[in-house]
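Colleague: Sequence and predicted structure are below.
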Amino acid sequence: MESLWPWLVVAGVGAIHGLNPAAGWMWAAAWGVRSKDRRQALRALMPIAVGHAASVALVAAAVAFGMSMDRLAMQVAAGSLVVVFAVLHFSGRTPKAVRVPAGHAGLALWSFMMATAHGAGLMLVPALIPLCMGGTAAQEAGASGSLMLALAAVGVHTAAMLAVTGLVASGVCRGLKLILSNS
């Protein structure tokens, strides 16, 4: 039972993420409401999953390999991105493609940025450490075994998040449909 707890934590944190509007259920519901098709809301889940899983996988790989991120390099990179965004935004020359509704690639990029910004992978670290560095068979297998466990944890986390995100987005679409049909 002791080795099951980290997996339950990983799934539980994923489910909690699914309840958070920043996890993407608002965008998925908006796609469904806009198209008047609840299935469109469920189609939006794949790009949300890809972006979220990519962000979490970066942190999981860092934990599995025992890497630490250079604080100064991260601050310079983040600051540079903010400056580039500010210059583009305030110059009045925002490309037309940026102003149109996002497609699947835009939704995946948004999901990656949101998951990275709010530290989705970082909150998994306490559960990943016992999985990847504990007294398991992965410890004997070396870094590659730890990496596989970390990626499995990313899969469990993302699946739990998507299940809850899909339920909430579908519920919102169904609820709005009922409200609009009764008006």
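Modeller: That came in fine, so what should we check first? Since we're looking at a predicted model, the values are computed, not measured.

Colleague: only C-alpha atoms for contact and neighbour calcs from this point on.
Modeller: Noted.

Colleague: now Pro6: how far from Leu149?
Modeller: Separation of Pro6 from Leu149 (CA to CA, to the nearest Å): 11 Å.

Colleague: hey, what's in contact with both of those two?
Modeller: Leu131 (CA atoms under 8 Å, 6 or more residues apart in numbering).

Colleague: And what about Gly135, helix, strand or coil?
Modeller: Following DSSP: H, G, I helix; E, B strand; the rest coil, we place Gly135 in the coil state.

Colleague: Tally up the residues packed near it, please.
Modeller: Gly135 has 11 neighbours, counted by other CA atoms under 10 Å.

Colleague: which ones are touching it?
Modeller: With CA under 8 Å, 6+ apart, Gly135 has no contacts at all.

Colleague: element containing the one residue sitting closest to the centre of the chain?
Modeller: Geometric centre of the chain, nearest residue: His52, 2.1 Å, by CA atoms, centre = their mean. Following DSSP states H and E, one finds His52 within helix 45-65.

Colleague: and that helix, what other elements does it pack with?
Modeller: Here helix 45-65 touches helix 104-117, helix 125-133, helix 143-182, going by 3 or more CA pairs under 8 Å, 6 or more residues apart in numbering; DSSP states H and E.

Colleague: Show me what it is in contact with.
Modeller: By CA under 8 Å, 6+ apart, helix 45-65 touches 23-24, 28, 68, 104-105, 107-113, 115-116, 120-122, 125, 128-129, 132-133, 143, 146-147, 150-151, 154-155, 158, 162, 165-166.

Colleague: for that helix, the distance to its chain's centre please.
Modeller: 7 Å (CA atoms, centre = their mean, to the nearest Å).

Colleague: And for stretch 137-149?
Modeller: 24 Å.

Colleague: cool, stretch 39-46 as well?
Modeller: 15 Å.

Colleague: try this one next to it:
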Amino acid sequence: MLIGFVLLSVTSSSALWLTAAGLGAFHGLNPAMGWLFAVALGLYAHSRRVVLISLVPIALGHALSVGLVLVGALTLGTMLGHEMLARGAGLVLIGWGIWRLWRGHRGRPSVGMRTGLAGLALWSFVMSSAHGAGLMLVPALLPLCSGKLAGGALEAGALALAIHTASMLAVIAVISMLAVTVHERVGLGFLRTGWVNVDWLWSVALIACGAWLFV
């Protein structure tokens, strides 16, 4: 994340793509974004193929959630001043991060292990929206709203979303396969001592992104 914050100060297209990819990798690390569900489905079906197939609707649901937020932010950027948009986005990010810290893991949608691909995509969309995944990309795309980067804002935003989603998909694929391998050789006992509270890290990242916009 620190690398992403440094890149935000550089108004070049390469910085935008690297930031989008970095945030995609960060999102992919979060089990709430889907890899844990994909692993569970694969273990339930006793198939690694099911794990890989599950990643597709998860990525699509995530991309739709993030894309809607980016379209809204870029649209507002054409109507509001750059500074006003940055301050507003910062407040939303900080507020969402505090809300995530307070709410924790409560209120997550319930989807059974026998859900289809459409249900998995819907679950991913809801989870990404509830976690404010798209909001994290808003600071990186602010240069598009101010005209600091060449090209159309929506076109560049679409490319950033594609890079972000591809990075996330690559990360969750690797983690899912590693998780299945660990389960086959070690079991789940290590989770009792090795689990990390990713929700807390996610909330801190939201607040940090918001605070960055006020610097």
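Modeller: That came through fine. Keep in mind that this is a model prediction, so the values were computed, not measured.

Colleague: Can you flag the buried ones in the contacts of helix 45-65 of structure 1?
Modeller: Neighbour counting with 16 or more other CA atoms under 10 Å marks 23-24, 28, 107-113, 115-116, 120-122, 125, 128-129, 132-133, 143, 146-147, 150-151, 154-155, 158, 162, 165-166 as buried within these.

Colleague: After the one helix or strand Ala73 of structure 1 maps to, which helix or strand is next?
Modeller: Using DSSP H and E, Ala73 of structure 1 maps to helix 71-90. Per DSSP H and E, the first helix or strand lying C-terminal to helix 71-90 of structure 1 is helix 96-99.

Colleague: who's sitting farthest from the centroid in structure 2?
Modeller: Structure 2, farthest from centre, CA atoms, centre = their mean: Arg185 at 29.5 Å.

Colleague: what does it align to in structure 1?
Modeller: Aligning on TM-score structural alignment places Arg185 of structure 2 opposite Leu178 in structure 1.

Colleague: got a list of what that match touches?
Modeller: Taking CA under 8 Å, 6+ apart as the definition, Leu178 of structure 1 has no contacts.

Colleague: Go again with 10 Å.
Modeller: Val172 (CA atoms under 10 Å, 6 or more residues apart in numbering).

Colleague: that older thread, which stretch of structure 2 lines up against the helix holding His52 of structure 1?
Modeller: Under TM-score structural alignment, the match for helix 45-65 of structure 1 is residues 55-75.

Colleague: mean deviation of the matching stretch from structure 1?
Modeller: Comparison of stretch 55-75 of structure 2 with structure 1 after fitting gives an average deviation of 0.8 Å (mean CA distance after the TM-score superposition for structure 1).

Colleague: Just the buried positions in that stretch, please.
Modeller: Those would be 55-67, 69-71, 73-74, for stretch 55-75 of structure 2 by 16+ other CA under 10 Å.

Colleague: Excluding chain neighbours, what is closest to the alignment partner in structure 2 of His104 of structure 1?
Modeller: Matched by TM-score structural alignment, His104 of structure 1 corresponds to Leu117 in structure 2. Excluding the flanking residues, the one nearest Leu117 of structure 2 by CA to CA, 6 or more residues apart in numbering is Pro57, at 6.0 Å.

Colleague: Reformat the helices and strands packed on helix 45-65 of structure 1 into CSV and put distance to Leu19 of structure 1 next to each item.
Modeller: CSV is the format used below for these (distance: least, CA to CA, whole Å):
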stretch, distance to Leu19 of structure 1
helix 104-117, 14
helix 125-133, 20
helix 143-182, 6
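
Colleague: what about these, which gets the closest to Val13 of structure 1?
Modeller: helix 143-182 (6.9 Å; CA to CA).

Colleague: That closest one to helix 45-65, inter-axis angle?
Modeller: 150 degrees (axes from the mean of the first three to the mean of the last three CA atoms, to 10 degrees).

Colleague: Which residues belonging to helix 143-182 of structure 1 are considered buried?
Modeller: Those would be 143, 145-151, 153-162, 164-166, 168-170, 172-174, for helix 143-182 of structure 1 by 16+ other CA under 10 Å.

Colleague: Over to stretch 89-100 of structure 2?
Modeller: Buried residues in stretch 89-100 of structure 2 (16+ other CA under 10 Å): 89-98, 100.

Colleague: Kindly indicate which of those lies nearest Arg49 of structure 2.
Modeller: Ranking the buried residues of stretch 89-100 of structure 2 by separation from Arg49 of structure 2, with CA to CA as the measure, puts Arg100 on top at 33.3 Å.

Colleague: Not counting the strand or helix carrying the closest one itself, show me its contacts.
Modeller: Element membership for Arg100 of structure 2 (DSSP H and E) is helix 82-103. Contact with helix 82-103 of structure 2 is made by 73-74, 76-80, 104, 106, 130-132, 135-136, 138-139, 142-147, 199-214, as judged by CA under 10 Å, 6+ apart.

Colleague: re the thing from before, right, and the helices and strands packed on helix 45-65 of structure 1 - which one's nearest Glu2 of structure 1?
Modeller: Closest among the helices and strands packed on helix 45-65 of structure 1, using CA to CA: helix 125-133, at 10.2 Å.

Colleague: Tell me the mean distance between that closest one and structure 2 once they are aligned.
Modeller: With mean CA distance after the TM-score superposition for structure 1, helix 125-133 of structure 1 averages 1.8 Å from its match.
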